[in-house]
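Undergrad: Generate coordinates for the sequence data below:
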Amino acid sequence: MTQNTSAKDAAPSREVRRQTANPVVISDPQAIRALAHEARLEVLEELFASQSTRTATELASRCNLTPSAMSYHLRALEKYGYVERAANEGDGRERRWKAAGDQLVVGTLSDSTAAKNAFLNVQLNAFRERLSAEIARRDADRKAGIEPSPGRAPVLTTGMVFLREEQRDEFVKRVYALVDEYEALADPEERGIDGERLYYMLSFLPEIRSSAP
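TA: Below is the predicted model:
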């Protein structure tokens, strides 16, 4: 959602870091389970990130589904308050849809751990497929003799830093501030259905030390 898909403990994209004007707060386990579908996750990322309207046909083209199948998923998301029908544009021959708010907040893990784990598995699987597709694309470029750009980012970076609690909070805040800065640069045309997208996944996990026996 700007991409403001967010959550307190489990989220489509990031943890909550600021208050927004119109958050969509989800805590019902059934509503959370409704997210555990790759196409629905893609729809939420698209609608919340763009804050624009889309038709079922436009969304179906991004998810490799038929418009009728996408309409089914949109109605399911509408049932649980994730999306809503928007005012028609142009000739109005096809219904347009939009995010129901400017940020999606999934409740704490104590509400339904099983439901959130199912949702996270779908999210992680979708990102894994994007990673695999990027690896294949880079391998094809290499075989074709295409040189990578000097500033090309690695496919995946993981690591660990040693931080005190106050440093950790500042580190997370600064990373999110950078994301917010670049999200704010996109104009409405860049948020269109054909706009260029750069997917990212952020997770900051403090070490959990087991108690001594």
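
Undergrad: Every contact and neighbour count from this point should use C-alpha atoms.
TA: Will do.

Undergrad: D169 - that's part of a strand, no?
TA: No. In this structure, D169 is helix, not part of a strand, as judged by DSSP: H, G, I helix; E, B strand; the rest coil.

Undergrad: Another for comparison:
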Amino acid sequence: MKLQSFLAGASLALIASVAAGAASATNLLTDGSFEDGIVGWTFTGNTGYFGVSCGSGAEDGSCYVSEGPVGSDGILSQSFSDTAGDTLDLSGWINGNGASFSHVQYVFDGNLVFDTGNPTPNTGGWTNYAVNVTATGSDTLAVHFRNDPGYSSLDNFSVTDVAGGGAVPEPATWALMISGFFGAGAFLRRRRALTAIA
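TA: Model prediction:
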């Protein structure tokens, strides 16, 4: 009975630690949901129709970017530090209206890594677009946008480190996993022996 309680407790602790690790993925961007305007972002390119709207309608929080530069791209960019070699998830939410010429692009360290296409699909609501890239240690995400003659909305941008680039588990982690396997094996063996006696 004590072994069962121990295994149940260990299982719950493992589940809690995995959930906490998943929940603790830190956004490497400053204010990716534009709750403080464009703090942390640099705005360049076409400064035509652009603004931060607050109130209802945001994908996350209460604010989002409304954009619709005509003729050329507006660009929001932000630089950040990370761990070289790790896999990063670049993610953003876009609410496009499918105007005649429109797009949103993610440019990572000067390389185009994602394009919604032209026109930006009219999905009738917020759609998440994400792509994985490899970190270099100091990177820049630039979000290019344009919409002739309408507008689109941007919100909830994040860059998270999703996987180490070849991380090897610590010896203590291996010891914990192996002891868990032995514990489960001992529990099953003991249970079989008790069934045979009864």
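
Undergrad: And the TM-score between them?
TA: Counting by TM-score structural alignment, normalised by the length of the second structure, the TM-score of this superposition works out to 0.21. Behind it: 71 aligned residues with a C-alpha RMSD of 5.2 Å.

Undergrad: Tell me where the first structure has strands.
TA: 5-7, 14-15, 23-26, 54-55, 83-86, 96-99, 103-106 (DSSP state E).

Undergrad: again with the second structure
TA: So, for the second structure - with DSSP E - the strands run 42-45, 50-54, 63-67, 74-81, 87-95, 101-108, 111-115, 127-134, 138-148, 152-163.

Undergrad: Please identify which of the ones you listed is closest to A186 of the second structure.
TA: Evaluated over the strands of the second structure, closeness to A186 of the second structure peaks at strand 152-163, with 33.2 Å, by C-alpha to C-alpha.

Undergrad: Determine the set of other helices and strands touching the closest one.
TA: Other helices and strands packing on strand 152-163 of the second structure, by 3 or more C-alpha pairs under 8 Å, 6 or more residues apart in numbering; DSSP states H and E, are strand 63-67, strand 87-95.

Undergrad: what helices or strands is the shortest one leaning on?
TA: Just to be clear, that refers to strand 63-67 of the second structure. Against strand 63-67 of the second structure (3+ C-alpha pairs under 8 Å, 6+ apart) you get strand 50-54, strand 138-148, strand 152-163.

Undergrad: any chance of these in TSV, plus distance to I178 of the second structure?
TA: Formatted as TSV, those follow (distance: least, C-alpha to C-alpha, whole Å):
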stretch	distance to I178 of the second structure
strand 50-54	52
strand 138-148	37
strand 152-163	23
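
Undergrad: Out of the ones you listed, which gets nearest to G9 of the second structure?
TA: Here strand 152-163 is closest among those (C-alpha to C-alpha), at 27.7 Å.

Undergrad: what number of residues lie near the nearest residue to T140 of the second structure once chain neighbours are set aside?
TA: In this structure, T140 of the second structure finds its nearest non-sequential neighbour in S79, 4.1 Å apart by C-alpha to C-alpha, 6 or more residues apart in numbering. A count of nearby residues for S79 of the second structure, using other C-alpha atoms under 10 Å, gives 17.

Undergrad: Around the closest residue to A142 of the second structure other than its chain neighbours, how many other residues sit close by?
TA: With sequence-adjacent residues excluded and distances taken as C-alpha to C-alpha, 6+ apart, A142 of the second structure is closest to S77, at 4.0 Å. Counted by other C-alpha under 10 Å, the residues lying close to S77 of the second structure total 19.

Undergrad: again, but for the one 4 residues further on
TA: When neighbours are defined as other C-alpha under 10 Å, S81 of the second structure has 13 of them.

Undergrad: For the strands of the first structure, please prepare JSON lines with the additional fields distance to L131 of the first structure.
TA: Shown next, in JSON lines, are the strands of the first structure (distance: least, C-alpha to C-alpha, whole Å):
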{"stretch": "strand 5-7", "distance to L131 of the first structure": "20"}
{"stretch": "strand 14-15", "distance to L131 of the first structure": "18"}
{"stretch": "strand 23-26", "distance to L131 of the first structure": "28"}
{"stretch": "strand 54-55", "distance to L131 of the first structure": "26"}
{"stretch": "strand 83-86", "distance to L131 of the first structure": "28"}
{"stretch": "strand 96-99", "distance to L131 of the first structure": "27"}
{"stretch": "strand 103-106", "distance to L131 of the first structure": "24"}
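
Undergrad: Out of those strands, flag the one nearest E45 of the first structure.
TA: With C-alpha to C-alpha as the measure, strand 5-7 is the member of these nearest E45 of the first structure (6.9 Å).

Undergrad: Counting by contacts, list what the closest one packs against.
TA: Using 3+ C-alpha pairs under 8 Å, 6+ apart, strand 5-7 of the first structure is in contact with strand 14-15, helix 38-50, strand 103-106.

Undergrad: now, of those, which is deepest in the fold?
TA: A comparison of those by mean neighbour count, using mean count of other C-alpha atoms under 10 Å, puts strand 103-106 on top with a mean of 26.

Undergrad: So which elements touch it?
TA: Other elements packing on strand 103-106 of the first structure under the criterion 3+ C-alpha pairs under 8 Å, 6+ apart are strand 5-7, strand 23-26.
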